[in-house]
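> sequence plus predicted model, see below.
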Amino acid sequence: MRTFVHGAAAWDVACPQRPSRVAGVTMAGFRVPDLDALRMVPHPAVTLLLEFGPGSPVVDCAGGRQQRGSVVAGPGLGSGGAVWARGENVECVQVRLSPVIARAILGASPADLDGAVVALDDLWGRDASRIRERLGHVSSWQDRFALTDALLARRHEAGPSVDPEVAWAWDRIVGGRGLVRVDGLAAEVGWSRKRLWSRFRSQLGLPPKRAVKLVRFDHAAHRLVAGEGAARVAADAGYVDQSHLHRDVMAFTGVTPASVAGESFLAVDDLAWPTHRTPTKPHVARDLASTAGRR
């Protein structure tokens, strides 16, 4: 376990020694004595927070709504800067799920989350309490990661998969860092635009155009945190100009690019998720090719 220090934030962070057995799953462990008003910055993944410590994280959402304890949130959580996390003596395993596998693991489509933060109890029932107890009884972080990974692998194996065409389109967007013409995706998979848009939204939780904007923003935001200038980031990340980047960052976070560069939520990624860029998955292309004759 290593210590992350960023401004007033000081968190203990643990990383798995082995990758997950499920492609599209990454995780990190956190021990935070005092989590003080952490802005949740939108990210192109489904977030699963499994808490087990003496304290309990609190997620403050728009409209005064709150969720405590273990939670799930769809891709793009925190758009507009409307979601904050806080708490004392928080210990948790945070899992990032590719939307392509989230439906199988959660037992519900990310679209059912509707951009909200949902209590894990509402999705998994008593299983949520069981996993919390088991994580609390394990003494090491590597054992906690192994326990969590085994649970996710079982659920993934038993759950439904998304259409190969939808998975392929998502991987094209992520692999291209959002620099993809969405109108061309349907033609590339041999579907109508209406069909792809409908399946993509229902299975992954957001429409393709929104996915492109979110992936592009995520790439740009991490470059800002790394200290690159806004003008260069805008040019390299596919924005029309710096004003375009400014508008996108404001829409996703509610603050300026200069402020985003100081967000602890993003800065911790280099320690907690050192390989947080999601690679394309070769098996998706093979699956897509195998279904071409059945359309």
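Thanks, I have it.

> use CA for all of it now, contacts and neighbours both
Fine.

> measure His98 to Ala187 for me?
You called it His, but residue 98 is Ser. 24 Å (Cα to Cα, to the nearest Å).

> between the two, which has more neighbouring residues?
Ser98 (22 against 12; other Cα atoms under 10 Å).

> tell me who's in contact with the more buried one.
Residues near Ser98 by Cα atoms under 8 Å, 6 or more residues apart in numbering: Gly24, Val25, Pro44, Ala45, Val46.

> out of these, which are inside strands?
Counting by DSSP state E, the contacts of Ser98 place Val25, Val46 in strands.

> among the contacts of Ser98, name the buried ones.
Using 16 or more other Cα atoms under 10 Å as the burial test, the contacts of Ser98 include Gly24, Val25, Pro44, Ala45, Val46 as buried.

> and the end-to-end length of stretch 115-129?
Span of stretch 115-129 from end to end, Cα to Cα: 24 Å.

> and it, how far from the chain's centre?
17 Å (Cα atoms, centre = their mean, to the nearest Å).

> now do the helices in the stretch 151-295 of the chain.
Under the criterion DSSP state H, counting those that start in this stretch, the stretch 151-295 of the chain contains helices at 164-175, 182-189, 193-204, 208-225, 230-236, 242-253, 257-260, 264-267, 269-272, 282-291.

> quick one on the thing from earlier: ok, so of the contacts of Ser98, who is nearest Gln67?
Val46 (16.3 Å; Cα to Cα).

> thought that closest one was touching Leu97?
Yes - assessed by Cα atoms under 8 Å, Val46 is found in contact with Leu97 at 5.0 Å.

> then this one, side by side with the first:
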Amino acid sequence: MYQERASRLGDGSMLWSDTARSAGSQTRVTPDGCLDLIWNDGVLLVAGPDTHAHLIANLPGSAFVGLRFAPGTGPAVLGVPAAELRDLRVPLDRLWPGDRVRLLAARVSAAEPSARGSLLEAIALSRLADHGGPDPATRLVAARLREGGTVERAAAAVGLSRRQLHRRCLDAFGYGPKTLARVLRLDRALRLARSGMPLATVAATAGYADQPHLARDVKDLTGVPLSSLCPRGPRGPERPRRPTHPAGSAAKRSTPLPSGSRTTA
């Protein structure tokens, strides 16, 4: 069962938990511009920012707890540029000293299930206190782009050239401002569609030229039609989010983990 709540980080980050569904079910993970710190059955992992959707086979009974950082916050916590984690799922001990990660993982694993998320938040808050928070300029850029602003206006708002903005966005978000704007628009559209909003209204509200533009962009970024991601029926649209398998490979392609928006097939 998937659950989420606003994180104590207070910047739009979300704390979530999930238990993998029955054998044979699959989860399509869609891009959302975020990085996640994840506990999965005793292992701490990091899910980097996605540029495309990933189809993952669920392992029944596996438990996940994750902290989904608001765009731009993850690199400040992890100490790694987001571009280095793009489309990857990596064990945390590849980024931080192994002894420290083992102690943190053991502490989270020993806690009551309901307390594990709070421990992930404590880890993140401690890192932010020691190393400083996200770049305020890039947070403003993300807000402007999420609102539908152009790259030129976002750059002007923070006093950067297009080249400077591109470099800062790679570090903070994992991709350039144009791709970030596209991913944030997709994430907003999926949230609106899953709320039950008519698709023509979703397209206009999220900033697409029209409904066919929305349909093309969703298909290009996720590989499936919008109707597959937002099933509509008597119970309304489904809104789960990110899946994971135990660590073993750094690449997201071979070691899927929970992170991003997701739909279960």
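Noted; the coordinates are in hand. Everything numeric in this text was worked out from a predicted model, so none of it was measured.

> related to what we said a few turns ago, turn the helices of the stretch 151-295 of the first structure into CSV, including distance to Val93 of the first structure.
Shown next, in CSV, are those (distance: least, Cα to Cα, whole Å):
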stretch, distance to Val93 of the first structure
helix 164-175, 24
helix 182-189, 34
helix 193-204, 23
helix 208-225, 22
helix 230-236, 32
helix 242-253, 24
helix 257-260, 24
helix 264-267, 15
helix 269-272, 11
helix 282-291, 28
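
> quick one: closest of the ones you listed to Leu147 of the first structure.
Nearest of those (Cα to Cα): helix 269-272, 18.4 Å.

> list the buried residues of that closest one.
Of the residues in helix 269-272 of the first structure, those buried (16+ other Cα under 10 Å) are Leu271, Ala272.

> quick one, which of the helices of the stretch 151-295 of the first structure is nearest to Leu106 of the first structure?
Closest to Leu106 of the first structure of those is helix 193-204 (Cα to Cα; 12.1 Å).

> in the second structure, point out the residues matching that closest one.
Helix 193-204 of the first structure corresponds to residues 162-173 in the second structure, going by TM-score structural alignment.

> on that earlier part again, what is the nearest of the buried ones among the contacts of Ser98 of the first structure to Asp143 of the first structure?
Val25 (16.5 Å).

> list the residues that contact whichever residue in the second structure pairs up with the closest one.
Matched to the second structure by TM-score structural alignment, Val25 of the first structure sits across from Ser13. Contacts for Ser13 of the second structure (Cα under 8 Å, 6+ apart) come out as Ala6, Ser7, Leu67, Arg68, Phe69, Ala70.

> mind telling me what the fifth one corresponds to in the first structure?
Spelled out, that is Phe69 of the second structure. Match for Phe69 of the second structure (TM-score structural alignment): Leu97.

> residues touching that match, list them.
Leu97 of the first structure touches Gly24, Val25, Thr26, Ala45, Val46, Thr47, Leu48, counting by Cα under 8 Å, 6+ apart.

> separation between it and Ser192 of the first structure?
Leu97 of the first structure is 28 Å from Ser192 of the first structure, by Cα to Cα.

> same check on Gly229 of the first structure?
40 Å.

> the two: which is more packed in?
Legend: neighbour count by other Cα under 10 Å for Gly229 of the first structure and Ser192, higher for Gly229 (15 against 12).

> now which residue in the second structure aligns to that one?
Under the alignment defined by TM-score structural alignment, Gly229 of the first structure corresponds to Pro198 in the second structure.

> any idea how far its match is from Asp93 of the second structure?
Taking Cα to Cα, one finds Pro198 of the second structure at 44 Å from Asp93 of the second structure.

> same check, this time on Pro71 of the second structure
For Pro71 of the second structure, the distance to Asp93 of the second structure equals 22 Å [Cα to Cα].

> again with Ala122 of the second structure
Where Asp93 of the second structure is concerned, Ala122 of the second structure sits at a distance of 18 Å (Cα to Cα).

> residues touching the aligned partner of Ala106 of the second structure in the first structure, list them.
Here Ala106 of the second structure is matched to Glu133 in the first structure, going by TM-score structural alignment. Glu133 of the first structure makes contact with Phe52 under the criterion Cα under 8 Å, 6+ apart.

> could you give me the buried positions within the helix or strand hosting Glu133 of the first structure?
If you go by DSSP states H and E, Glu133 of the first structure is part of helix 126-137. Buried residues in helix 126-137 of the first structure, counted by 16+ other Cα under 10 Å: Ala128, Ser129, Ile131, Arg132, Leu135, Gly136.
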